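>>> Provide a 3D model corresponding to the input given below.
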Amino acid sequence: MPGLSLRERLRTESGAALLLLGVTVLALVWANSPLSAAYTHLWETPVSIDVGDLRFDMDLHHWVNDGLMVLFFFVVGLEVRQELAIGSLRQRSQRLIPVVAGTLGVVVPALVFLAVAGGDAPHGWGVVVGTDTAFLLGILALVGPAMSSQLRVFLLTLSVVDDFLAVGIIGVVYSEDVRVGPLLVAAACLGVLWLLGRMREWRSAPYVVVVVVLWGATVQAGVHPSIAGMLAGLLVPAAATQRSDVLHAKSLFRAYWQSPDASVARNVQAGLARSISVNHRLHEVLRGPVSLVVVPVFALANAGIDLRGGALGDALGSVITWGVVAGLVVGKVVGISLGTWAALRARLGALPDGVGPGSVVGGAALSGIGFTVSLLVVDLAFDDTAAAQAATVGVLIAMAVASLLGWAIFTVARVRYGETSADLPTTLTPAVDPERDHVKGEPDAAHTVVEYLDFQCPFCARATGMGAELHEHFGDRVRYVVRHLPLDDVHPEAHLAAVAAEAAHRQGRFWEMHDQLFSHQSRLEPDDLREHAAEIGLDLERFDADLADVALHERVADDAASAAASGARGTPTFFLDGVRHRGPHDARTLIAALEARERVEEADPARRRRS
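Presented below is the predicted three-dimensional model:
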């Protein structure tokens, strides 16, 4: 990751995993050093807070596990809600395979643990059911295929199911001495969160206040607060950003530009906040602190076990240790692989494009990294110090073995089965053909920007002024090309609008129709298309005939096929000099990406000739 600052490196998935690994090693070294007493005393420090007649009296270790970690599970809940609302769990065909695989990835490890260590520690099966999502994705970035975004989506969806089940198990199985009064208060808080979502409350403060009360009530009730964090996150609404909200925020900012007043600035802040769902805003605020502070502090508090005086030998000789290792390593690989295979055989769905069976098994192996959830359950499941130490050693061994096993499987899949990638294609296929494609700009321009668009898509380039801004910056050094990708499942009028643009092209008016359609996105019915054709001066009789021409419908379908072959799955998708662009697609980002390519080509003149 050359050129990145330390902060930026830590915010990557691999950087966060390395940070967590470093903190884990630090905890082990500290706990086995001459300063081990200071480690123990630190986490035994009592901390109490009195709120009226309520008293929260816990040592520092429990404040971390029962307090800070609620933020971790709250973020997990936010992510689950996002996936359910607008992500990979939204469509049945996308969610059934990871749901089945994730469920068996919880059940099989528990059964394996009980088979190995059930006689000695039947209550410890919960240690092996969870997967540490952050560690999983971080290690995937280090040992997985160089390009693995599709596999990442599959594993993230699977871990969402895993986390949901694991937190439910923690909240139900490992809660004792439940008090009814505080539990009713907690239930009321969940009801208030649901009502806030139904009322479309966009401010985050009411949600935060209710979540804090919910946490306090859950602690007082004797239920582990992890389940409160997860349920609270699930009840915070997530939604895709609407173009109308973005335009409203833009108008507010224009007012601030004209009159930079404090009250106007406050309106701008409120307008920006309303344009993004409260779920996404809370997730963005908490994601960094949770991954860079909360989880490392948790690791520091829980991974430090004293292995001196024969404790390590005792742990290695304990059936609990090897029950945890077998459950996490063997159970996860078998459960997830078997669940995926069974779901595929039952035709419940398909694997993401670009993901092969070797990548699935490699990802299943990495799912044996339990760490965060596993260590939390160790603290809840074992009162005996020796048993807790054995289970913790098992979790750490499993983390190392699962990582090495995942690396080995990915290597075999790459070398023996040719699975060099677990991602969508990134190369534009076919290349731009000026005789066929719609090109705006000089044929010998230094850069080519291709956009796959949908005339009903509110964020495609014409709606944001993308092409104009690129041309304003680069001039004749850039040419702009559009191809059709009508998203029929969400934009039912987009396909015929694309055909109308092609019909206009036959009369030499493609770009005029392109602009007309984007200027009237709410009017794309057949009669509307005819009005647009008349407005730009087309021969309507010929336009009507072309609109029904099968060849033009096939032309649009060919563009959609080229999108699939190139890895474009939504709109807008941009290709910069033949390579699919990832990340934000605002004009400033695309300009920066093209300028970065120019700097690379200046340093390596042969690069342009090779490309």
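
>>> please count neighbours and contacts with C-alpha atoms only from this point.
OK.

>>> in the top helix by length along the chain, what's buried?
Ranked by number of residues, the top helix in the chain under DSSP state H is helix 385-417. Within helix 385-417, the residues scored as buried using 16 or more other C-alpha atoms under 10 Å are 387-399, 401-414.

>>> let's compare: structure for the following, please.
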Amino acid sequence: MGLNRSGALLLLLATVAAIVWANLAGGSYEAFWDTHLTVGVGDLQLDFTLHALVNDALMAVFFFTVGLEVRREFAIGELTSWSRAMVPVIAAIAGLVVPALVFLLVATGSGYENAWGVVISTDTAFLVGALAIVGPRAPGRLRVFLLALAVVDDIGALSIIALVYTDNFTPMPLLIAAAGLIGVYFTRYLPTGRGPVYATLAIIVWLAFLASGVHPTLAGVAIALLVPVYRPDRRDVEHALELARTFRQSPNSEYARAAANSLRESISINERLQSAYAPYVAFVILPLFALANAGVVLSPEILGGAVVSSLTWGIVAGLVVGKLVGVLGSTAILKLMRLGDFGPGLTLDRLSGGAALCGIGFTISLFIVDLAISDEDAQNEARVGVLAASVLAFVIATVLFRISDALRPREDSGQTLARPVDPRRDHVFGFPDAPFTIVEYGDFQCGFCLKASGSIQEVHEVLGDRLRYVWRHAPLTHVHPNALAGAEASEAAALQGKFFEFERGLFADQENQRPSDIIRLARDLGMDVDRFEDDLTSAEVTGRVQSDMLDAEAMGITSVPTLFVNGRRHVGPYDAQSLIRALEESAADDTGPSPVARK
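Here you go, the predicted model:
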């Protein structure tokens, strides 16, 4: 979040600088970004303006990194199930259609009805930056939702550009692009040298998109969706550890290089690329993009014409009203019809703020202005509309997020269990319909969680079948390096009906939870080890742990163990007598006095 916030502030400063430059320095802004660069050998040459270099080349890198993150969420993260992924996909489609309809409703008679494409796209760069600045507390699920929505939105908008606003569309280069993308997919099977092959194919695909007339940033998304992502394999990790031990015993450059390469290869290229590109995207590419695109001239004549222009108001209404109604309306309907899985924290009040942010439409909006409108005065009016809509969307989103946070006072936040216990999903020890419930958010490497589990066992000895105990994951990865691996291993064990046996095994040996220790525990419990190892890297396992972690974030859980007694957050000691007392008080609040401590 620190990187996002710093990058967002730099993005905002670059936007202000572009507007000031364009209005105070005469024509130098346009002249600078129209500077031509020619790259090539012999007759094979590429001619770019600086503006096109930023929008077509550098922004392809940005869309590539966004695609990597969404690919990860769909593969091993929050969006592994269709019930959860369908929510941002449907919202994105509604966010494309409704703004276009609103624009046509307002701009009919202006002569520029064909400019409806200006309002269809959300600017992913500004969306991510704005969310980092004004977003709500615990924005994890909202950020995943908006990123997935933005990528689908971008794919839709760029496809519309190719089909509607591209006069010189040439399909033949897309065959080369398709072949390159197939090559990108199969590169994962090369034993070595994958990096140079990925880079070469990426350049070929980008050039093919450029030659076809399709906006080349779409190449970044397409490539990212084909880059493999996976959890580290145990054998790769163990091999890296062995090489590291060898280097420690006999330090030399050959062993050092082998150990470093092995460690790097144990992490998926998706995650390595995200880490490598994130600083460049945040501190170089996005600020340059804002500087190259946000320089809207705001002379009195242009502003006066925009105020009375139905084209300007059509763009403002399409982006501000259309995006809000399309995204929020579609998600509200899904919630009402109980379609899709939203998850704790992705509530309608927060979705309203996110939907408002979707009205920020710089990149594609300004691009389509140049494609759809030939008259210079009308272009200026349209640009004013895009700028005004983006400012309004930002302000409205800020207000909605502040209201949302105000309705959740900090002292009350997370006091109620966000996700009700579901015996079909949760790990329940005891009778599923027992009248008393303790839910623990914990970490298998946490000594206090071990103590809490002992206390809960004592409570169970007193209450017997009247108590059910539920475990959910909240691994403190910044404190306990093996906590996430332990959580995922327990989920893999759960697929063989051994969750609580595995939990007890992890608690019994908290100091030794490395990959080899986890496999040994599975073997000692009589599990199918081959299946267990396959399940360790499955989307079902990783997505389940990630879901629990986002639930914990939504409730403001920052330490473990965090206990919920009959749905209410427990504050204070968690020894057996304190927990029994809390159950008594909870039962009295709900049904009157109840001697729960009697057996």
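
>>> TM-score for these two?
Here the TM-score for the pair of chains, by TM-score structural alignment, normalised by the length of structure 2, is 0.73; 501 aligned residues with a C-alpha RMSD of 4.2 Å.

>>> in the next helix or strand after the longest helix of structure 1, what counts as buried?
Where DSSP states H and E defines the elements, the next helix or strand beyond helix 385-417 of structure 1 is strand 438-440. Within strand 438-440 of structure 1, the residues that count as buried by 16+ other C-alpha under 10 Å are 438, 439, 440.

>>> which one is the last one nearest to, not counting chain neighbours?
Just to be clear, that refers to residue 440 of structure 1. residue 480 (5.1 Å; C-alpha to C-alpha, 6 or more residues apart in numbering).

>>> ok, back up a step: now the longest helix of structure 1 on structure 2. Mean distance?
Mean deviation of helix 385-417 of structure 1 from its aligned counterpart in structure 2 after superposition (mean C-alpha distance after the TM-score superposition for structure 1): 2.3 Å.

>>> what is that helix packed up against?
helix 133-143, helix 311-316, helix 319-325, helix 357-366, helix 371-381 (3 or more C-alpha pairs under 8 Å, 6 or more residues apart in numbering; DSSP states H and E).

>>> in structure 2, what stretch matches the third one?
The reference is to helix 319-325 of structure 1. The aligned range for helix 319-325 of structure 1 in structure 2 is 310-316, by TM-score structural alignment.

>>> what's the mean deviation for that stretch versus structure 1?
Relative to structure 1, stretch 310-316 of structure 2 is 1.5 Å off (mean C-alpha distance after the TM-score superposition for structure 1).

>>> what's in contact with that stretch?
Identification of contacts with stretch 310-316 of structure 2 by C-alpha atoms under 8 Å, 6 or more residues apart in numbering yields 102-108, 110, 112, 118-119, 306-307, 378, 381-382, 384-386, 388-389.

>>> ok, back up a step: contact partners for the residue nearest to residue 440 of structure 1?
With contact set as C-alpha under 8 Å, 6+ apart, residue 480 of structure 1 has these partners: 439, 440, 441, 448, 449, 450, 451, 467.

>>> so it, which of the three states?
strand (DSSP: H, G, I helix; E, B strand; the rest coil).

>>> gap between it and residue 447 of structure 1?
Computed with C-alpha to C-alpha, to the nearest Å, the distance linking residue 480 of structure 1 and residue 447 of structure 1 is 9 Å.

>>> from the contact counts, what lies against the helix or strand hosting residue 544 of structure 2?
Take DSSP H and E as the rule and residue 544 of structure 2 turns out to sit in helix 539-554. Counting contacts by 3+ C-alpha pairs under 8 Å, 6+ apart, helix 539-554 of structure 2 packs against helix 59-76, helix 140-164, strand 467-473, helix 483-494.

>>> brilliant, that's me finished.
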